[in-house]
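K.L.:
My questions concern the predicted model and sequence given below.
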Amino acid sequence: MPGLTRGDFLRLAAGGLAGALIEAPLRAAGAVARGYDFWFTRLKYESGDWDLDQRMPSNLITSLIDYTSLRVDPKERIVALADPAMLAAPFCYMTGHKLVEFNAAERRNFERYVRNGGFVLVDDCNHDIDGLFAKSFERQMAAIFGPAALKRLAPNHPVFRSFFKVDGPPNTAFELNGWGDDLIHDYLRGITIDGRLGLLYSNKDYGCEWDYDWHNKRFLAEDNTKFGVNIVMYALTS
């Protein structure tokens, strides 16, 4: 499906286009999702630890309900990366701090999803295990998309102004990682397909930063999930 726009992709995911472009499992997933503009999909993969920061999705979902007019599914969905149903999601989230080594089905779905209009936020949650998540995930991306595919986002990239205006990627309290550089990363990286960002990759650990009881948001001087709203709005509208 080369050249598919994000809008076309979302219509497919919602069940609006049928036929040879979409398999039966995707039509079924779209039928379940119909009625929502957004649902949060966490990718489950066989290697590593995919289920970190379990309160983060509810915080982001709450912000989307508070700040936007989107019809948002209030519950996180967990879908195996190897399951073709993940291809119907308008937005996917992947995290971990251990090894990432895709099996054949996971690799096939990940590549197809990104190349054909999907959007994945991948957040490195590594602080103390020698950068294993980052190093292994980046190897996977080089093998699938090419060694130069992951590129730094420009400070004026549309994701920083898609809803709120943000001066570059917000820092977190968790990003001084333990795998050798001890740096605050002042950039995000991504993979762009046909002028469209399909993968946003963070070493800043937004998952841990946004992983708290959502009731405690009222104690924050500034809601730190606003950038998450930007990411979702970019994913849905670009």
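P.N.:
The structure has been received and is ready for your questions.

K.L.:
going forward, measure contacts and count neighbours with C-alpha atoms only.
P.N.:
Noted.

K.L.:
following the longest strand seen in the chain, which helix or strand comes up?
P.N.:
Of all segments of type strand in the chain, defined using DSSP state E, the longest is strand 196-202. Next in sequence after strand 196-202, counting helices and strands by DSSP states H and E, comes helix 206-209.

K.L.:
Give me the residue at the spatial middle of this protein.
P.N.:
The centroid of the chain falls nearest to L121 when counting by CA atoms, centre = their mean (1.9 Å).

K.L.:
Please verify my assumption that that residue contacts L200.
P.N.:
Yes - applying CA atoms under 8 Å, one finds L121 in contact with L200, separated by 4.9 Å.

K.L.:
circling back: helices or strands up against the longest strand of the chain?
P.N.:
Applying 3 or more CA pairs under 8 Å, 6 or more residues apart in numbering; DSSP states H and E, one finds that strand 196-202 contacts helix 104-115, strand 120-124, strand 189-193.

K.L.:
now the angle between helix 104-115 and the last one, please.
P.N.:
With axes from the mean of the first three to the mean of the last three CA atoms, to 10 degrees applied, the angle from strand 189-193 to helix 104-115 works out at 80 degrees.

K.L.:
Determine the set of other helices and strands touching strand 189-193.
P.N.:
For strand 189-193, the packing partners by 3+ CA pairs under 8 Å, 6+ apart are strand 151-152, strand 196-202.

K.L.:
What lies in contact with the longest one?
P.N.:
To tie it back to what came earlier, the one meant is strand 196-202. 114-115, 117-124, 188-192, 238 (CA atoms under 8 Å, 6 or more residues apart in numbering).

K.L.:
between the longest helix seen in the chain and strand 196-202, how many degrees?
P.N.:
When the chain is scanned for its longest helix (criterion: DSSP state H), the result is helix 132-145. Orientation note: helix 132-145 sits at an angle of 160 degrees relative to strand 196-202 (the same axes, to 10 degrees).

K.L.:
ok, and here's another one to check against it:
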Amino acid sequence: MLKVLTCPVLPLQHGIMNRRDFLKAAALAGLGALVPGRAFAMGEDAHFTIAKLQYAESGWDPRPSALRRLLLEVEKRTSIKVDTDVPAVNGLSADMFEHPFLALAGDSKFDPLPDKMVTNLRTYMKSGGFLMVDSAEGVPDGPFMKSVERELGRILPDKKLAPIPKDHVLYKSFYLIDQPLGRVKVASRMRAIFDEDRLLAVVCPNDLMGAWARDNFGNWRYSVSPGGEQQREMAFRLGINFVMYALCINYKADQVHVPFILKRRQWKVD
């Protein structure tokens, strides 16, 4: 099993701060009035999970089993300790600052988010939080995606969605990926909001969660097209890359897992 470590990123006077610690600090500094005196339960031994953003009364969780299946694959394929109980956060409190990875999914248009949620999401992303947006619509530019673009414009009005270059570290943070495949393949590129080279939010129209989802009997919920089971495998690999990226701030491309890359290229690795 490949050894995976959370990246130390922000130098402090007496040590280092990783993404999770930075988010906690941001929550306490920026939302102190919201949760006075609250202690965040994310010590060094805390297990990683992904939080779902509950942004509406309905339609916010079209693939309810998907993130748990992805987390099981993360635990199986890496040394990251995971918690498969995926929490839902409403974006109106500081709860989302306990999680470095936040997922927003949907398959239909939704109403504008409350102003407080917009402000909290802005603080979350600017403080190091990573937002993954996954469309279950099966089309590249449906009503859900239009709603997402509208809300990202409110959250970060000074930034625009732009295509992610194929050589971005997201595509090689664990696996070497050449295209963003999900349940469907309706777009060959994902888009993101950048802060210099750091991804604040990634938007995928290919229904990644649809490729990850299983039913209670362990069967895949949805068929994958056009590439079948190999495409499903690539969707899982991309999801694991998302997790690896979300656990680091300012990930350096030249520090990605070299032994794994060499092995993929069939070179000898001791």
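P.N.:
Perfect, I can see it now. Being a predicted model, the structure only gives us computed values, none of them experimental.

K.L.:
on that earlier part again, how about the residue nearest to the centre of structure 1, what's its match in structure 2?
P.N.:
Using TM-score structural alignment, the partner of L121 of structure 1 in structure 2 is M132.

K.L.:
for that match, what are its contacts?
P.N.:
Neighbour list for M132 of structure 2: F101, L102, A103, L104, A201, V202, V203, C204 [criterion: CA under 8 Å, 6+ apart].

K.L.:
What does the fourth one correspond to in structure 1?
P.N.:
Spelled out, that is L104 of structure 2. Aligned by TM-score structural alignment, L104 of structure 2 pairs with M94 of structure 1.

K.L.:
ok, and the closest non-adjacent residue to its match?
P.N.:
Excluding the flanking residues, the one nearest M94 of structure 1 by CA to CA, 6 or more residues apart in numbering is V122, at 4.8 Å.

K.L.:
Please tell me I have it right and that neighbour contacts T95.
P.N.:
Yes - V122 of structure 1 is within contact range of T95, at 5.7 Å (criterion: CA under 8 Å).

K.L.:
who has more neighbours, these two?
P.N.:
T95 (29 against 24; other CA atoms under 10 Å).

K.L.:
Would you double-check that the more buried one falls in a strand?
P.N.:
Yes - assessed with DSSP: H, G, I helix; E, B strand; the rest coil, T95 of structure 1 lies in a strand.

K.L.:
okay, now G59 of structure 2: neighbour count?
P.N.:
Per other CA under 10 Å, the neighbour tally for G59 of structure 2 reads 15.

K.L.:
That one matches what in structure 1?
P.N.:
Taking TM-score structural alignment, the alignment pairs G59 of structure 2 with D49 from structure 1.

K.L.:
now do L208 of structure 2
P.N.:
Correspondence of L208 of structure 2 to structure 1, assessed by TM-score structural alignment: Y206.

K.L.:
What count of nearby residues applies to that match?
P.N.:
When neighbours are defined as other CA under 10 Å, Y206 of structure 1 has 26 of them.

K.L.:
From L121 of structure 1, how far out is it?
P.N.:
Using CA to CA, to the nearest Å, Y206 of structure 1 is found at 10 Å from L121 of structure 1.

K.L.:
Check L60 of structure 1 too.
P.N.:
Taking CA to CA, one finds L60 of structure 1 at 13 Å from L121 of structure 1.

K.L.:
so V159 of structure 1 touches G228, yeah?
P.N.:
No - between V159 of structure 1 and G228 there is no contact under CA under 8 Å: 9.8 Å.

K.L.:
Please say which of those two ends up with more neighbours.
P.N.:
Set V159 of structure 1 next to G228 and count neighbours by other CA under 10 Å: V159 wins out with 27 against 23.

K.L.:
residue contacts, L132 of structure 1?
P.N.:
H97, K98, L99, N126.

K.L.:
Ignore what I typed, I meant D83 of structure 1.
P.N.:
Counting by CA under 8 Å, 6+ apart, D83 of structure 1 has contacts A105, E106, N109.

K.L.:
Structure 2: which residue goes with R196 of structure 1?
P.N.:
So, by TM-score structural alignment, R196 of structure 1 is matched to R198.

K.L.:
How many residues are close by its match?
P.N.:
Around R198 of structure 2 there are 19 other residues, counting by other CA under 10 Å.

K.L.:
what's the answer for Y67 of structure 1, then?
P.N.:
Residue neighbour count, defined by other CA under 10 Å, stands at 12 for Y67 of structure 1.

K.L.:
Which residue in structure 2 aligns with it?
P.N.:
Aligned against structure 2 by TM-score structural alignment, Y67 of structure 1 finds its counterpart in R77.

K.L.:
What separation is there between that match and I177 of structure 2?
P.N.:
16 Å.
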